[in-house]
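Student: Pasting a predicted model and its sequence here:
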Amino acid sequence: MSTDQQTRTGETLDVDRTDPAYRAWLKEAVRRVQADANRSADTHLLRFPLPERWGVDLYLKDESTHPTGSLKHRLARSLFLYGLCNGWIRPDRPVIEASSGSTAVSEAYFAKLIGVPFVAVMPRTTSAEKIRLIEFHGARCHFVDDPRGVYEAAAALAAETGGHYMDQFTYAERATDWRGNNNIAESIFRQLRLERFPEPAWIVATAGTGGTSATLARYVRYQQYDTRVCVADPENSCFFEGWTTGDPHVTCDCGSRIEGIGRPRMEPSFVPGAVDRMMKVPDAAAVAAVRALERAIGRKAGGSTGTGLWSALKIVSEMVAEGRTGSVVTLLCDPGDRYLDKYYSDTWLAAQGLDIGPYAATIESLLRTGVWPGRPTGRPGAGPGV
């Protein structure tokens, strides 16, 4: 038995790290996870149609084409490699994660790939399609009524079972190599290389763990680009308030209606100092944006995509009004077929008291005129017709 008997969470380490059988299992597990990346082509960069005369191009990085259908596939792969190489994930012991859905789907996939059990701890309100996908990969769902309780429940399950609590909210920004190595930021810049504005003026992300925004912002600074990073935050989330007040201890009382993003506390993986701008986006605006996206490109997407798209469109309107040219990139995080009973259901909207009409009208007006309703058009000659 190794002299290091404890993991970071205090679980007993019941495997000898020098045992040839364990090292053979570890090598095979790492190989399988890396082989998944080697099999996967890069995700597409889609253009959102805007009038060319505006001089502003808008793109969506389509993360829904990953094997598990979301942006979280990248994170799950990184977290599994991180946990394996740190000696935290062990043969026959469960991996437990606190998640609002998409991360759990992706982690369930990787757990099955390397042959370890997986338990997803999530709010009871998680969409039925995400639950189905998690169970499809042979994992088990453990539900909590209060979204704020997922952390404690996941840690308790890990302690009870001798498993490993993955803790994406702490380790997301550490597990990803933000300097390059085909991360999402490097991929975006490579795909923009032949576009008319290859260095985007803005990249818009949304925050669940905060790991994606940290990767994007760090990469931009490391490569010495002038690109700015904006984080769009939904209702019932405290990232915006924590960023604006500088208070890392800020909390909110209920969970986000936009699955996958928004948190009731400032997560350890959220790096406020790397973010250039934040926007608070009404949930009704996010739903209006995903419906506008379907009309524009024929693709359904989840609410996190709508939150980012609303902010990206607002930035586009500012650039047009000020006569600035350039490109803006946001993320298509996951497919809308996971949320047909939510963001695409008028019954659900009514039950939630959400009226998307005014926000849909704002988007329609912007795309028709180039002007964000209620916003000054800027200096003379800076309008969309120039």
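Tutor: Yes, it's here. Numbers count the residues shown, from 1 in each chain.

Student: Every contact and neighbour count from this point should use C-alpha atoms.
Tutor: Will do.

Student: What segments of the stretch 1-150 of the chain are helices?
Tutor: Using DSSP state H, counting those that start in this stretch, the helices of the stretch 1-150 of the chain run over 20-39, 72-85, 102-114, 128-136, 150-161.

Student: Would you mind finding the most buried of these?
Tutor: Of all those, helix 102-114 has the most neighbours on average by mean count of other C-alpha atoms under 10 Å, namely a mean of 24.

Student: what helices or strands is it leaning on?
Tutor: Other helices and strands packing on helix 102-114, by 3 or more C-alpha pairs under 8 Å, 6 or more residues apart in numbering; DSSP states H and E, are helix 20-39, helix 72-85, strand 95-98, strand 118-123, helix 128-136.

Student: try this one next to it:
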Amino acid sequence: MGDTPLESDDIALPACRDRAWTRRAIELLQGDRRRSADTHLLKPFFAGLGGLSIYLKDESTHPTGSLKHRLAHSLLLYGICNGRIDEGTTLVEASSGSTAVSEAYFARLLGLPFIAVMPRSTSRAKVEAIESFGGRCHFVDTPGEVYGVAAELARATGGHYLDQFTNAERATDWRGNNNIAESIFNQMQAEPAPVPDWIVMSAGTGGTSATIGRYIRYRNLPTRLCVADVEHSAFYDAYVTGDMSVTCSTPSRIEGVGRPRVEPSFTPGAIDHMMRVPDAASIAAAHVLSDRLFRRVGGSTGTNFYALCRLAAAMLREKRGGALVTLICDSGERYASTYFDADWLKANGIDIAPHRTTIERFLDTGAFLPER
């Protein structure tokens, strides 16, 4: 016995969630991407480095002033396309500053409320930037508190926890699609050494290093990735020991990098080498590079640059030519009252003079001789 034919009046399309706001939001994010030309790849000259070429990918020129502009864009897209962000959704983030600045910018672009959960020690310049974009800052006493407080605020507001420390490595398409790794290699194509020997990247979420490391492997390139970590951070110890449960109770003094725990986005298998950089060396390198570029760069850029100098010194000792690339993560103007303030350095017991002498000598002569 056959099925009973359906009457035409019985056929109706199912009701679906309206996606008008989602379509508009995606258009706004795409518009921001189109308006933002790719960041410059700088090639400063250092007399002592002989046949080595040094490149700096200047992420400070994004509309929100840092590398985190890329991440914030990806996190918003990730949340929208997964159906977790809609019209009126409150966005919440755990951040040490720069990511929250960029997310506040995109929240305002989309007309969404934004709350940043951050340590009280976050630089005032970053707090003011978040507030200037209409975001609200919720302060905690220690970095380890940000995760739970952010998740609770998202639950209490019925909002969405962007969770950069978990989602950074998955929100960005590491195969390409205009990610930072693809951009670097595209910009290097016409250089004397178009495939760099090393890319150096410090770890905050671990997401950028994961993207770069995966892209290198996906494109079958000989480039190696060095991840630089700071004094007070769990990442380096986890990489060396293989124990992803290690923690660090002392807060990082280099904003934007170093974490009290091993973040879910940290991907040690995509890394070729890690290096721990003393805080005084990070800040000294930021001072030296700021002088050489005639504008200030931040402490995490100093971490990157110091690690690059160590690798360059090893290459010079082996009489090797080639290229090294690292990132200018953000502007040093955000740290005028900390890393570039002599009283702050003294109060924190940080003496940058010996490291500064070492770095200056190396850039001018090629001799890396730490002061004793």
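Tutor: Thanks, I have the structure now. This one's a predicted model, so the numbers in the text were calculated from it and none came from an experiment.

Student: tm score of chain vs chain?
Tutor: The TM-score (TM-score structural alignment, normalised by the length of the second structure) is 0.94; 358 aligned residues with a C-alpha RMSD of 1.4 Å.

Student: re the thing from before, distance to Ser64 of the first structure added to the helices and strands packed on helix 102-114 of the first structure, as TSV?
Tutor: Formatted as TSV, those follow (distance: least, C-alpha to C-alpha, whole Å):
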stretch	distance to Ser64 of the first structure
helix 20-39	15
helix 72-85	9
strand 95-98	21
strand 118-123	20
helix 128-136	14
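
Student: wait, which of those is closest to Arg299 of the first structure?
Tutor: helix 128-136 (17.6 Å; C-alpha to C-alpha).

Student: how about the closest one, aligned to which bit of the second structure?
Tutor: The aligned range for helix 128-136 of the first structure in the second structure is 124-132, by TM-score structural alignment.

Student: what do we get in the first structure for Ser66 of the second structure?
Tutor: Applying TM-score structural alignment, one finds that Ser66 of the second structure aligns to Ser70 in the first structure.

Student: residue contacts, its match?
Tutor: By C-alpha atoms under 8 Å, 6 or more residues apart in numbering, the contact set of Ser70 of the first structure is Glu63, Ser64, Ser102, Ser106, Cys333, Asp334, Pro335.

Student: tally of neighbours for whatever residue of the first structure lines up with Ile350 of the second structure?
Tutor: Residue pairing (TM-score structural alignment): Ile350 of the second structure is matched to Leu354 of the first structure. As a burial measure, Leu354 of the first structure scores 15 neighbours (other C-alpha atoms under 10 Å).

Student: do the one 4 residues further on as well
Tutor: As a burial measure, Pro358 of the first structure scores 12 neighbours (other C-alpha under 10 Å).

Student: separation between it and Thr103 of the first structure?
Tutor: Per C-alpha to C-alpha, to the nearest Å, Pro358 of the first structure is found 32 Å from Thr103 of the first structure.

Student: can you check Val121 of the first structure too?
Tutor: 11 Å.

Student: now swap in Arg140 of the first structure and tell me
Tutor: Separation of Arg140 of the first structure from Thr103 of the first structure (C-alpha to C-alpha) stands at 14 Å.

Student: Pro248 of the first structure now?
Tutor: Between Pro248 of the first structure and Thr103 of the first structure the computed distance is 24 Å (C-alpha to C-alpha).

Student: again, but for Phe189 of the first structure
Tutor: From Phe189 of the first structure over to Thr103 of the first structure (counting by C-alpha to C-alpha), the distance is 25 Å.

Student: what do you get for Leu331 of the first structure?
Tutor: Here the criterion is C-alpha to C-alpha. By it, Leu331 of the first structure lies 16 Å from Thr103 of the first structure.

Student: Give me the aligned partner of Asp364 of the second structure over in the first structure.
Tutor: So Asp364 of the second structure corresponds to Arg368, using TM-score structural alignment.

Student: For its match, pull up the helix or strand it's in.
Tutor: helix 357-369 (DSSP states H and E).

Student: which strands and helices sit next to that helix?
Tutor: Where contact means 3+ C-alpha pairs under 8 Å, 6+ apart, helix 357-369 of the first structure is packed against helix 283-297.

Student: with the second structure superposed, average distance for the helix it packs on?
Tutor: Superposing on the second structure places helix 283-297 of the first structure at an average distance of 0.8 Å from its equivalents, by mean C-alpha distance after the TM-score superposition for the first structure.

Student: In the second structure, what range does the following helix or strand past that helix match?
Tutor: Moving toward the C-terminus from helix 283-297 of the first structure, the next helix or strand (DSSP H and E) is helix 303-321. Per TM-score structural alignment, the counterpart of helix 303-321 of the first structure in the second structure is residues 299-317.

Student: so how far is stretch 210-217 of the first structure from its chain's centroid?
Tutor: Remark: stretch 210-217 of the first structure is offset 9 Å from the chain centroid, using C-alpha atoms, centre = their mean, to the nearest Å.
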